[in-house]
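Chemist: I'd like to go over a predicted model; first the sequence, then the structure.
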Amino acid sequence: MTQFQHEVTEEQNKTRVDKLLAAINPERSRSQIQGWISKGHVHVNEAVVKANYKCQAGEVLTWSIPEVEELDIQAEDIPLEIIYEDPDLLVINKPKGMVVHPSAGHQTGTLVNALLHHCKDLSGINSVERPGIVHRIDKDTSGLLVVAKNDHTHVKLSEQLATKEVKRKYEAIVHGEIGHESGIIDAPIGRDPKDRQKMGIVDSGKPAVTHFKVIKHFPDYTHVECQLETGRTHQIRVHMRYIGFPLVGDPKYGQRKTLDADGQALHAKALGFTHPRTNEWMEFEVEAPKVFQEVLEKIKNMY
């Protein structure tokens, strides 16, 4: 088994151990984490704890993860736009339309299939379908994500995500003209009780915070920049719809009558984090793809 440690911060004081582990390991399911705890793989200051144990600042959380199964995913020679690479990690500019990891209906052609062809080693603390994947972006969202090549890097990056140290900026095109220059959306996100295929604003959901500012106003559209404080599934798409400005082209949360953006007009343009080995702050930025720029140009030409 591979063992990891984390010192509980002041911000995490009195957080249940299962919730803290879920925040540190965002790609792990709650049932997996509950399994670690029930099997005695989780300790606080070397003592076995139950899932409802509330961690105290300064305590040392230690957990062991069973060795992963041998991968049964096909490596595929798919071109990757690698923005940065070193022995510990890669930063990828994921194209619009590419699924991040294999799942039902998407067994091939994913970012993971491409990564397995490119890399000999990827972190193994996630499920066998998600080697190296620290965080995800949606299939039709383009842009930056970081991939871990080893478990040390994966855990350290996951901790930065949990403590909100990772900088993630997106740009989007939304329906409607936002009447102010910036704002903060603070609304919990969970499964939509009326449609389990969607996420929604629900009282029992997980805390979710999105900061946004206007890049350009148009009479019927707005070009915005969104910065994530949390990273919930479909967060920007759900939050912008919640305040009345759904994303252009969004087939799940958008308007029926919309511009053709080949899926939601959303691009992960900037990513910043502290390198887990060198402790150097690293920041990357990439331009939105051609289809995004074309939609923006079409809107400009309307007025």
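Modeler: The structure has been received and is ready for your questions. Residues are numbered from 1 along each chain as shown.

Chemist: when you work out contacts or count neighbours from here on, use the C-alpha atoms and nothing else.
Modeler: Fine.

Chemist: quick one: the strands in the stretch 201-303 of the chain, in order.
Modeler: Ranges of strands in the stretch 201-303 of the chain, per DSSP state E, counting those that start in this stretch, are 209-217, 221-228, 266-274, 281-285.

Chemist: second one coming, line it up with the first:
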Amino acid sequence: MEQINVKIKQEKGRIDKVLSDVLKNHSRSQIQQWLKDQNIIVNGEVTRSNYKVKEHDEISINVPEPEELNVIAEDIPIEIVYEDDDVLVVNKPQGMVVHPSAGHQHGTLVNALLYHIKDLSSINGIIRPGIVHRIDKDTSGLLMVAKNDKAHVALAEQLKDKTSLRKYIALVHGEIAHDKGEINAPIGRSKNDRKMQAVIEGGKPAVTHFEVLERFDGYTLVQLQLETGRTHQIRVHMKYIGFPVAGDPLYGPRKTLKGNGQFLHAEVLGFKHPTTGQMMVFEAPLPDLFEKTLDQLRNNN
């Protein structure tokens, strides 16, 4: 087991934030897990996650050995849009879960990645190797994946600092009158249904920008840009302003367009390359079913 020693000089704040700033190759979520597992000692004593560091504090971190991956690699076709030694960009199909969980042990993007990609970052453990961010099972589109821990930290920092680019296309119920808008409403777990998120007082800040692309009879096609990345953010925000995503089984109306889930697609993904610093932007076309549905709406108009 590796040990990392840190002496606080003049840093201030919560220990997880301070250590994530000092230890550039380790994410804040990883440090929070070490705190939870009591692997971080301050001045000879196990500390809590909300501890605020003080000048001259001596911190020892017992870094556990990486767990051997035991998620099964599966020969599942995936569309790799881009790949190099640090990152890859994948166009995830609708219906595919990103990583294994209690209800989805097989057929996930991670199962496929383990088969096709030799190296993936270990920061998120054995269940989510390489996964920097997620999109919902029935949302299609672009995801960035890290092939090593250094790249993972760099990409995660861009998400945290809101410097990455994420644009989505959604077909929503109703005809939005404004051509552009911003939804700034905090999101947290719903008090009525633990499986759902909702706009609630005291939730985490969440900001979504939208622009109308096309209007139909009873529906609107919009492009949305995420400023934050909360769970189900677009789906929750669009329901909140009265224009739920079509086909959404959780946040939309029962009477909706036929499909395989919500008509939501991660169309554009941009980030600075973790090694070269070059801005890279990728775009994925709408799935066939999405395009056919739009054609039908145009014909109905």
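Modeler: Perfect, thanks for sending it. No experiment lies behind these values; they were computed from the predicted model shown.

Chemist: possible to save the strands of the stretch 201-303 of the first structure as JSON lines with mean neighbour count and distance to A23 of the first structure?
Modeler: Formatted as JSON lines, the strands of the stretch 201-303 of the first structure follow (neighbours: other CA atoms under 10 Å; distance: least, CA to CA, whole Å):
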{"stretch": "strand 209-217", "mean neighbour count": "18", "distance to A23 of the first structure": "15"}
{"stretch": "strand 221-228", "mean neighbour count": "21", "distance to A23 of the first structure": "15"}
{"stretch": "strand 266-274", "mean neighbour count": "22", "distance to A23 of the first structure": "17"}
{"stretch": "strand 281-285", "mean neighbour count": "14", "distance to A23 of the first structure": "22"}
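
Chemist: can you pull up the most central residue in the second structure?
Modeler: Centroid-nearest residue in the second structure, with CA atoms, centre = their mean: H133, separated by 2.9 Å.

Chemist: how near is that residue to A170 of the second structure?
Modeler: Per CA to CA, to the nearest Å, H133 of the second structure is found 19 Å from A170 of the second structure.

Chemist: quick one, helices of the first structure?
Modeler: 17-24, 30-38, 111-118, 151-162, 235-242, 290-301 (DSSP state H).

Chemist: per the alignment, G132 of the first structure corresponds to what in the second structure?
Modeler: For G132 of the first structure, the aligned position in the second structure is G130, judged by TM-score structural alignment.

Chemist: over to K156 of the first structure?
Modeler: So K156 of the first structure corresponds to A154, using TM-score structural alignment.

Chemist: surely its match meets P274?
Modeler: Yes - A154 of the second structure lies in contact with P274 (CA atoms under 8 Å); the separation is 5.6 Å.

Chemist: which one's more surrounded, those two?
Modeler: A154 (22 against 18; other CA atoms under 10 Å).

Chemist: what residues are up against that one?
Modeler: P274 (CA atoms under 8 Å, 6 or more residues apart in numbering).

Chemist: with the one 10 residues further on instead?
Modeler: The contact partners of S164 of the second structure, taken as CA under 8 Å, 6+ apart, are 158, 269-272.

Chemist: ok, so of these, who is nearest A284 of the second structure?
Modeler: In terms of CA to CA, no member of the contacts of S164 of the second structure lies closer to A284 of the second structure than L269, at 8.8 Å.
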